[in-house]
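Trainee: Using only what follows, build the 3D model:
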Amino acid sequence: MSAPSQPSMPLQIGLVLFPRVTQLDFTGPLQVFSSLPGANVHLIWKRIEPVTSDSVLVLTPTTTFADCPQLDVICVPGGFGTDDMINDEEMLAFLRKQAPGAKYITSVCTGSLVLGAAGLLKGFRAATHWTAMDFLSAFGAIPTKTRVCVDGNRVTGGGVTAGIDFALTLVALLHDRKTAEAIQLRLEYNPAPPFNSGSPDTAPPEVLAFMKDRIAQAQIRRGEMIDRAAARLG
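Mentor: Here you go, the predicted structure:
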């Protein structure tokens, strides 16, 4: 994978925060982007106040929607909180404002649903968490069962841990493969999980059934939120 020459100006990379964001959706790419030479990384929310993730980790924004500079890369992570963000006008307005000037419009996990709700994935192929795959088409996106999906300047990652693969792919696009591989080596990103249950295609049937039962009510609620957001988008 080749890329344009090194940018002369610092890259402005922004990751949006919101309550109940999945911390690994956010911290995986953050670690990669923070290793990228010549990059300014911004953590963005409505206000400069602590944001509680879906774990005990509390995150602190570095800038607000109002004060954020024009970004080269805008990234929306996923998490349970995306169900609220797909109908949050402040979030959607911020994404729409940033999108025309951004080099890459991106997401990890269910963050793609928020991009979709902002009208930024219509006609684009996109990846997401396996539990959200059936919802993407409501926003005119084309669901893609890949770890990372690149379609023009839309770069989307699959569920949670795919955020690291996503970020390394984006580094190669922004800089070059050598830089991306050097960051991968620095992070010793060489996954070898003890089980082969990281995808619904490989998980044992009883494990998949257990998870589907566990999230059934949440899926119903998400579907209702998606319907509302899609109706508003038109």
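
Trainee: alpha carbons only for contacts and neighbour counts from here, please
Mentor: Fine.

Trainee: so what's the closest residue to Phe94 other than its chain neighbours up against?
Mentor: Once flanking residues are discounted, Phe94 sits nearest to Phe65: 6.2 Å by Cα to Cα, 6 or more residues apart in numbering. Neighbouring residues of Phe65 by Cα atoms under 8 Å, 6 or more residues apart in numbering: Ile44, Trp45, Lys46, Arg47, Met91, Phe94.

Trainee: again, but for Thr161
Mentor: Applying Cα under 8 Å, 6+ apart, we find Thr161 in contact with Leu24, Asp25, Gly28.

Trainee: What number of residues are in the vicinity of the residue nearest to the second one when sequence neighbours are not counted?
Mentor: Looking back up the chat, that one is Asp25. Residue nearest to Asp25 in three dimensions, not counting chain neighbours: Val160, with 4.8 Å by Cα to Cα, 6+ apart. Using other Cα atoms under 10 Å, Val160 has 22 other residues around it.

Trainee: swap in Phe210?
Mentor: For Phe210, using other Cα under 10 Å, the count is 11.

Trainee: Please give the structure of this sequence too, so both can be compared:
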Amino acid sequence: MTSPDLSRRAVVAAAAAAAAFGPVRSEAADAPGPIPQDRPVRIAMVLYPGMTALDLVGPQALLAGLAPGSLYCVAQAEGPVASDTGLSLVATHTFAACPPDLDVLFVPGGDGTPDQMRDAALLAFLRARARRTAWVTSVCTGSLILGAAGLLNGYRATSHWCVRDAVLPLLGAVPVAERVVFDHNRATGAGISAGLDLALALAARLRGPDYARTAQLVAEYAPEPPFRAGTPAQAGLAIVRAADAILAPLVAGATEAARG
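Mentor: Modelled structure (predicted):
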């Protein structure tokens, strides 16, 4: 998959989605306001087998200061949940025990995404909580899970570059080639490391830019990567082909799941 191929696919997919769903919403239209300063932000972060740990841990680290005692790591069962590299994270609450009213509902991506796109219990949980949540959010292929739950129909959204343009439209979303995309009360981040950017942008909306700047400084988030290979356009054809080979099972599985 070459970079020009990706660009052409992005244009075609975006045009098709826009035609299907009509005018795209304004980013700021009906967006939720800040959370009152006198209470913690209520955040539920979904864990599932095969998630990418950094998708969740990065945003959790930057948002945790907003949610003392009200950040819930939820899964079908309490206890350790293995990520796609074998690192386990701990679910503190079951779906049933998760509070019904939330300020943020967050879904990570990962190699386990195709299975979760078919998981009736998870999709039902997301639909139920989304109705009473201020911000419905994801990082990486977590947006495909939101889409499978019917929560991105007609919304502008992003995802990991390997699935953004080909799979998001199958789920009713309008793909956008940006690192973080806000539309109404939906907020989606691109692949893995974009979770840090999503969390800071969301924190600014929840508690103001100064809170987000402070969290960024505490984390010393001032990236200077040793290589410019973080996007297909930067990486070049040979590296894109190598990445395609690694990501091919995820892409195939997500495409099949999206097509039902």
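
Trainee: Go through the contacts of Thr161 of structure 1 and say which is closest to Pro200 of structure 1.
Mentor: Nearest to Pro200 of structure 1 among the contacts of Thr161 of structure 1 is Asp25, at 18.8 Å by Cα to Cα.

Trainee: could you list every residue that touches the corresponding residue of structure 1 for Val163 of structure 2?
Mentor: Here Val163 of structure 2 is matched to Ala132 in structure 1, going by TM-score structural alignment. Applying Cα under 8 Å, 6+ apart to Ala132 of structure 1 gives the contacts Thr110, Leu113.

Trainee: Ala132 of structure 1 looks like it's in a helix, true?
Mentor: Yes - counting by DSSP: H, G, I helix; E, B strand; the rest coil, Ala132 of structure 1 is part of a helix.

Trainee: counterpart of Leu105 of structure 2 in structure 1?
Mentor: Leu105 of structure 2 maps onto Ile74 of structure 1 when the alignment is built from TM-score structural alignment.

Trainee: what's the distance between that match and Phe210 of structure 1?
Mentor: Ile74 of structure 1 sits 35 Å away from Phe210 of structure 1, going by Cα to Cα, to the nearest Å.

Trainee: So what touches the top helix by length along structure 1?
Mentor: What stands out as the longest helix in structure 1, according to DSSP state H, is helix 216-233. Applying Cα under 8 Å, 6+ apart, the contact partners of helix 216-233 of structure 1 are Asp83, Asp84, Ile86, Asn87, Ala117, Ala118, Gly119, Thr131, Phe135, Ala138, Phe139.

Trainee: Count the residues that sit near the residue in structure 2 that Trp45 of structure 1 lines up against.
Mentor: Counting by TM-score structural alignment, Trp45 of structure 1 corresponds to Ala75 in structure 2. Residues within reach of Ala75 of structure 2, counting by other Cα under 10 Å, total 27.

Trainee: so Ala75 of structure 2 makes contact with Leu89?
Mentor: No - contact between Ala75 of structure 2 and Leu89 fails when scored by Cα atoms under 8 Å: they sit 10.6 Å apart.

Trainee: what do the two both touch?
Mentor: Listed contacts common to Ala75 of structure 2 and Leu89 are Leu47; contacts here mean Cα under 8 Å, 6+ apart.

Trainee: Give the aligned equivalent of Ala242 of structure 2 in structure 1.
Mentor: In structure 1, the residue matched to Ala242 of structure 2 (TM-score structural alignment) is Phe210.

Trainee: rewinding a little: who wins for neighbours among the contacts of helix 216-233 of structure 1?
Mentor: Ranked by neighbour count (other Cα under 10 Å), those have Ala117 at the top, with 28 neighbours.
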